[in-house]
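**Q** Coordinates for the following, if possible.
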Amino acid sequence: MANAKGSADAAGLKRELVGLFGHLQKIRADLAALNPPGSSDHFNSMSEQLDAIVAATETATNTIMESVEEIDGLMTEARVLVADAQSPRLEQIFDSVGDRVNQVFEACSFQDITGQRVSKVVNSLKFVEDRVNSIILTWGREELAKVVVEIKQEEDPDRKLLHGPQLPNEAMGQADVDALLGQDAIDKLFG
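**A** Reported below is the predicted structural model:
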């Protein structure tokens, strides 16, 4: 009876080891998928994209604020020019515009808060990246490179053409587009 129990324990242990091995293989494949040899660094790319969001938001906010400052200045000039008219309705309009200008200034404070939140996300990504890189170093890049990872995506023939907003150093310039199409193709489009 002790032999049967020992055999059952051994079979249970074997099942557990096979299950554990399966989980380790899945972890290995997942790690290899994160940064397979020759691919771009996903974590770094995410950080760059988030940094680009902060920069674009800051640029847009500065443009908005400069424009609103100019509008406020023009309204002040207009108020002086029509002061002689002593129209209560004009005073109401000027006051309303002034209130709206102040609301735009207040609303533009979102940029600072957005930047702070995105910075927290970037720091979290860097933390995860450091931990993943530590695991990859422990496991060994060569060992992970042996793991074949197939990421199945629906292939859309136009997918390669759609990249959305790109970082400035990755964006295709007009000269690249012209070279891609060629003058004949451009002439046919407008011919």
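**Q** switch to C-alpha atoms for all contacts and neighbour counts from now on
**A** Will do.
**Q** Could you tell me which helix of the chain is the longest one?
**A** Counting by DSSP state H, the longest helix found in the chain is helix 42-81.
**Q** so what secondary structure elements neighbour it?
**A** helix 88-107, helix 110-139 (3 or more C-alpha pairs under 8 Å, 6 or more residues apart in numbering; DSSP states H and E).
**Q** Give the buried residues for that helix.
**A** The neighbour-count check on helix 42-81 (16 or more other C-alpha atoms under 10 Å) flags 43, 47, 49-54, 57-58, 61, 65, 68, 72, 75, 79 as buried.
**Q** Could you also give me the structure for this next sequence, so I can compare it with the first?
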Amino acid sequence: MQATQIEIAALRHPKAEQDRLVVAGEELAAIVSATEHATNGVLSAAELIEKTAVKLKARTSDAGEKADLDGIMDAVVSIFEACNFQDITGQRIGKVVRTLDFIEERVVNMIQTWGPEAFANLHTAVEVPVAEEAKLLNGPQLQGKAISQSEIDALFG
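**A** The predicted structure is shown next:
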């Protein structure tokens, strides 16, 4: 039973400031948001290309230019089709987030069943092994959790 409590505490200690499952869900939500934003930018640019190609095609009588513009419009359609990945990716990540939420609920229920006192003498944090080079990579930060530019400037000021 103590081994189970240790494993649960490694996932979510009642006194810990950070919940690994919640953080994982937040990171996945950030991925969905970033890919949606990027995809919208790609789609907007593709729509502009398509509108411009249609206008140019209407103004030219040259068969070669019309064929080239048809090629551009076909490529734009391919871009639209390829951007469907974002919706599919979002759906798949949503399934993972729901699974993490389910696991989180189960962990919270187990902690409530035993009571916080059962975890009082257990460590609040378990170190996750990370490769040396990965320790140097902080990657993109979640909104509101990153160091601000003014804080960075203060380090060098």
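**Q** TM between them?
**A** Remark: TM-score between the superposed chains equals 0.87 [TM-score structural alignment, normalised by the length of structure 2]; 155 aligned residues with a C-alpha RMSD of 2.2 Å.
**Q** thinking again about what came up before, in structure 2, which residues correspond to the longest helix of structure 1?
**A** Residues 20-59 of structure 2 are where helix 42-81 of structure 1 aligns, with TM-score structural alignment as the criterion.
**Q** tell me the average deviation of that stretch from structure 1 after fitting.
**A** Comparison of stretch 20-59 of structure 2 with structure 1 after fitting gives an average deviation of 1.1 Å (mean C-alpha distance after the TM-score superposition for structure 1).
**Q** any idea how far that stretch is from the chain center?
**A** Offset of stretch 20-59 of structure 2 from its chain centre (C-alpha atoms, centre = their mean, to the nearest Å): 14 Å.
**Q** ditto for stretch 12-19 of structure 2
**A** Its chain's C-alpha centre and that of stretch 12-19 of structure 2 lie 22 Å apart, by C-alpha atoms, centre = their mean.
**Q** got the end-to-end distance for it?
**A** Its first and final residues considered, stretch 12-19 of structure 2 spans 5 Å by C-alpha to C-alpha, to the nearest Å.
**Q** returning to what we had before: what is the orientation angle of the longest helix of structure 1 with helix 110-139?
**A** 170 degrees (axes from the mean of the first three to the mean of the last three C-alpha atoms, to 10 degrees).
**Q** Please convert the helices and strands packed on helix 42-81 of structure 1 to CSV, extending it with distance to residue 172 of structure 1 and mean neighbour count.
**A** Below are these laid out as CSV (distance: least, C-alpha to C-alpha, whole Å; neighbours: other C-alpha atoms under 10 Å):
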stretch, distance to residue 172 of structure 1, mean neighbour count
helix 88-107, 33, 13
helix 110-139, 26, 14
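**Q** Go ahead and confirm residue 167 of structure 1 touches residue 52.
**A** Yes - counting by C-alpha atoms under 8 Å, residue 167 of structure 1 touches residue 52, with 6.8 Å between them.
**Q** Show me what residue 7 of structure 1 lines up with in structure 2.
**A** In structure 2, residue 7 of structure 1 lands on no residue (TM-score structural alignment).
**Q** how far away is the residue nearest the centre of structure 2 from residue 147 of structure 2?
**A** Centroid-nearest residue in structure 2: residue 31, 1.4 Å away (criterion: C-alpha atoms, centre = their mean). Distance, residue 31 of structure 2 to residue 147 of structure 2, by C-alpha to C-alpha: 19 Å.
**Q** Relative to residue 92 of structure 2, how far out is the closest residue in space to residue 93 of structure 2 that isn't next to it in sequence?
**A** Distance criterion C-alpha to C-alpha, 6 or more residues apart in numbering; nearest residue to residue 93 of structure 2, sequence neighbours excluded, is residue 28 at 6.6 Å. Here the criterion is C-alpha to C-alpha. By it, residue 28 of structure 2 lies 10 Å from residue 92 of structure 2.
**Q** Kindly report the same for residue 104 of structure 2.
**A** Taking C-alpha to C-alpha, one finds residue 104 of structure 2 at 19 Å from residue 92 of structure 2.
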